[in-house]
Each structure stands twice: as C-alpha cells, then as structure tokens.
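Asker: my questions are about this predicted structure, shown below with the sequence.
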Amino acid sequence: MDWGKGILLTIIAFVGFILTLVVISVRQDDIHLVTENYYEKEIKYQDQIDRETSAAGLDREVLHFDSQSKSMVLDLPVGAKGNLQLFRPSDARLDQEISLDIQEEGKTTVSLDKLKSGYWKVQLTWTENGTDFYQEKKISL
C-alpha cells in the first residue's frame, strides 16, 4: 500500500468516527436540565437568599433525615404551609414534589422508602407567620 491510500483510509476512518459520535449525541434523550425555568429562578435569586437567611436564624433544625427509617422529619409549627421537593440530579424523571399544610402539633414525618436509592437533594420551602423560609439537605438512600 502506498502513502496516498493510507492517508485516504485514515481520513475516511476519521470522518466515520466523527459521524458516529454525531449520531450518538443526536439520539441521546436522557439529558436533564437542573430546572426547566432556570432563567426565571435566577432573576428571583435574591428572594432565595433571603429565605435561606431566615431559615438560618431559626433556633431549631427544621429538616432532618432519619437514615434508619428512610424518612425526612420536619419540625414545622401548626399553620405552616410549604413545599417539599425531592430532587434527583441524575434523572429529572424521578423528581417529586409534596405540598405541606401542617394541621397537627409535633414533628411531621415524610417517608422516602419508595424512592430509588442514590443521591438526592431535599428542598423545603415554607411560610411560617408570614415569613418565607428555605432549607436544603443532601442525602443518600
């Protein structure tokens, strides 16, 4: 084989390789954004900072993970309303959202044993006495 055929075969192999990579990347359908409305959330980020600061000023741990029972324990007062988001960074299809309306005194327990094992972010946003709060925990099931 002479030089011309070797160069031609190398170029054809390279083009075939690149085309294979393009086809694989176009067919990939499991790419998930962190959030669908990223830009809207970015604009309202100062509100998020204020909620986190309010939660840091509380004298109690509101969001606690109990690894023995695979549950989240929420220490919220009666009348608090909020939202608990179970966020799976690796697969947005597994994300869940639970609305909260605390009607009873004591700690509220949310079972997580039906979730797929792995890394999760648990995000709690709630309103208590007219003030908004936010707290987040990173857990592994």
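Answerer: On my side now, so go ahead.
Asker: contacts and neighbour counts: CA atoms only from here.
Answerer: Will do.
Asker: who's in contact with the closest residue to residue 128 other than its chain neighbours?
Answerer: Excluding the flanking residues, the one nearest residue 128 by Cα to Cα, 6 or more residues apart in numbering is residue 80, at 5.0 Å. Taking Cα atoms under 8 Å, 6 or more residues apart in numbering, we find residue 80 in contact with 100, 101, 102, 126, 127, 128, 129.
Asker: here comes the other one, which I'd like you to weigh against the first:
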Amino acid sequence: MKLNWGTSIVIAFVLFIGFIMFMVVQMLSNKELEYDLVVESYYQKELTFQEDLDSAQNAADLENQVNIAMISEGLQIIFPSDFDYSEIEGEVFLYRPSDKALDFTVQLQLENSEYVLPRSLMEAGKWEVNLKFNHKGEDYFIQQKIQI
C-alpha cells in the first residue's frame, strides 16, 4: 500500500490529537497535580486586599522581624523582643494549595514571645503560612511558604 501526502497528514493529525487527549486525561486524573487556585470567598478577600497590603508593609517596616520557621516540634513563630506579647492578638491561617480540606486557622494564644504550632496538625507537603496580628492598634500581615 502506497501512502500519499494527504493520507500522511491525516495520520499525523490523528496521532497528534491522540497524544493531546492522552496528556489531558493524565493531567486530569493525577491527584498530585490538583491545586485550588482561588479561595472560596474571593470577593470578600478582594475587599480587604488593600488592608492586607498595608499590613504587609507594616510588617516589612519592622526593625526586628517576626521569625517563622519549621523546627522539630512544629511551626515556630518568634515575635520581636520589643513587642509586648500580652498585647498581641491575631491568627495563623495555614493554606494547603494541593488540598483545601487541610486548610485551617489557629488563634494566637501567647504565653511568651514565642508560639509553636504542633507538627501533628500539619501533613507533609507545601504550606503557605498567613500570620495576621495586631499589636497596640497596628495591624501586621506576614505570608511565608514552608515545606514540611
């Protein structure tokens, strides 16, 4: 059987479409590639966006920065020594891009200038830590990515 150029083009198109369909099925069925890109309350989040930017700038302008790090016990947050820990109110929101069911918020309850969130509350993987707190009427917002 002899192939002419028209048949070859049709075969090439069919193979290309088959390859694309195979890749689409692979991408849609792979659980590791599922990411929630938009928060549920998108419009409410948009309304507070400028406030978050101002709070993030306040945090960036601090002389002594808030330190967020993973240690063996869990997520450690150390506030600057010039902050009175009894006047700090806020929350830590942990966002898991790959599974929104794992997202959670913890209210800060400080006994000293250091706060440790137990590792047992977090599964291994990539997390985004959003720390919002208020100290003496000034709002602060810190966002950091961590790997457990």
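Answerer: Cool, the structure landed. Worth saying up front: this structure is predicted, and the values here are computed from it rather than measured.
Asker: TM-score of the superposition?
Answerer: TM-score for the superposed chains, counting by TM-score structural alignment, normalised by the length of structure 1: 0.72, backed by 140 aligned residues with a Cα RMSD of 3.2 Å.
Asker: what do we get in structure 2 for the residue nearest to residue 128 of structure 1?
Answerer: By TM-score structural alignment, residue 80 of structure 1 lines up with residue 88 in structure 2.
Asker: do you know how far residue 84 of structure 2 is from residue 7 of structure 2?
Answerer: 78 Å (Cα to Cα, to the nearest Å).
Asker: same deal with residue 135 of structure 2?
Answerer: 73 Å.
Asker: neighbour count: the two, which is higher?
Answerer: residue 135 (15 against 11; other Cα atoms under 10 Å).
Asker: go ahead and confirm that one touches residue 79.
Answerer: No: Residue 135 of structure 2 is not in contact with residue 79 according to Cα atoms under 8 Å; the separation is 10.7 Å.
Asker: hmm, back to that, among the contacts of residue 80 of structure 1, which ones are in strands?
Answerer: Judged by DSSP state E, strands contain the following of the contacts of residue 80 of structure 1: 100, 101, 126, 127, 128.
Asker: which residue ranges of structure 2 form strands?
Answerer: 67-71, 74-78, 88-95, 104-107, 114-118, 126-135, 138-147.
Asker: turn those into JSON lines, columns for distance to residue 18 of structure 2.
Answerer: Output for those, formatted as JSON lines (distance: least, Cα to Cα, whole Å):
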{"stretch": "strand 67-71", "distance to residue 18 of structure 2": "45"}
{"stretch": "strand 74-78", "distance to residue 18 of structure 2": "46"}
{"stretch": "strand 88-95", "distance to residue 18 of structure 2": "37"}
{"stretch": "strand 104-107", "distance to residue 18 of structure 2": "41"}
{"stretch": "strand 114-118", "distance to residue 18 of structure 2": "48"}
{"stretch": "strand 126-135", "distance to residue 18 of structure 2": "34"}
{"stretch": "strand 138-147", "distance to residue 18 of structure 2": "37"}
